[in-house]
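Undergrad: Quick one, fold the following:
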Amino acid sequence: MDLKIEVIVLPVADTERAKAFYDKLGFRLDLDTGPSTDFRCAHFTPPGSGCSIMFGEGMTAAEPGSVQGLYLI
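TA: This is a model prediction of the structure:
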């Protein structure tokens, strides 16, 4: 079986600030949707990567900045 990690959900405090950060790094914005005021999803993919990141409002109960041991290489 060929398994891959496709998406990592990052808890962020400020979606707009995170979007600006990853855009400046050259990540591709794949999706930015907010079907309600309680949920918003921004989805970015680094150039040449098979794994993406997602963040926004209502996506995770994890505290902003709590992800540890994740490296962008």
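Undergrad: CA atoms for contacts and neighbours, from now on please.
TA: Fine.
Undergrad: For Met38, which non-adjacent residue is spatially closest?
TA: Quick fix: residue 38 reads Asp, not Met. Gly58 (5.9 Å; CA to CA, 6 or more residues apart in numbering).
Undergrad: how about this one, so we can line them up?
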Amino acid sequence: MEWKLEVVPIPVTDVERAKKFYSEQVGFSVDLDSQVSEDVRLVQLTPPGSACSIHLNTGIAGPPPGTVRGLQIVVPDIEAARAELVERQVEVSPVRHYEGSDLVDGPGGRWNSFVFFDDPDGNGWVLQERAEGE
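TA: Sure, this is the predicted structure:
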């Protein structure tokens, strides 16, 4: 039996602002934007090449905006991914890596290069470099 993570809910205060951030700045594809009722709106977006989407909504109970941290996306080239986000005016960290438990600037070895950024509500994302084919 296969188990596939399909959608991760991301709590936001303003769905339209979040939709613009994720689609226009981060580069996610908009899969669904549906006004279910006057009080309920659903927006689903997917990172390029990912089988898992994120879900933004209003009118549905969930955790408070800005409380989701550590969402991780793997990329084949951390420098290129960072440059793409900077070009789209996303505030990102420099490339960093772990030396023991310390996070320091600069690329690390295999699987040890990261870039961090937050959405407008403070939900936190991590890009991690994974070499092609791994």
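Undergrad: about what we covered before: show me what contacts the aligned partner of the residue nearest to Asp38 of structure 1 in structure 2?
TA: Aligning on TM-score structural alignment places Gly58 of structure 1 opposite Gly59 in structure 2. Applying CA atoms under 8 Å, 6 or more residues apart in numbering to Gly59 of structure 2 gives the contacts Asp39, Val40, Arg41.
Undergrad: From Phe116 of structure 2, how far out is the first one?
TA: To Phe116 of structure 2, Asp39 of structure 2 is 33 Å away according to CA to CA, to the nearest Å.
Undergrad: who has more neighbours, those two?
TA: A direct count of neighbours by other CA atoms under 10 Å for Asp39 of structure 2 and Phe116 places Phe116 higher, at 19 against 10.
Undergrad: Tell me which residue of structure 1 matches up with the more buried one.
TA: With TM-score structural alignment as the matching criterion, Phe116 of structure 2 is left without a partner in structure 1.
Undergrad: which SSE is Phe116 of structure 2 in?
TA: Secondary structure assignment for Phe116 of structure 2, by DSSP states H and E: strand 114-118.
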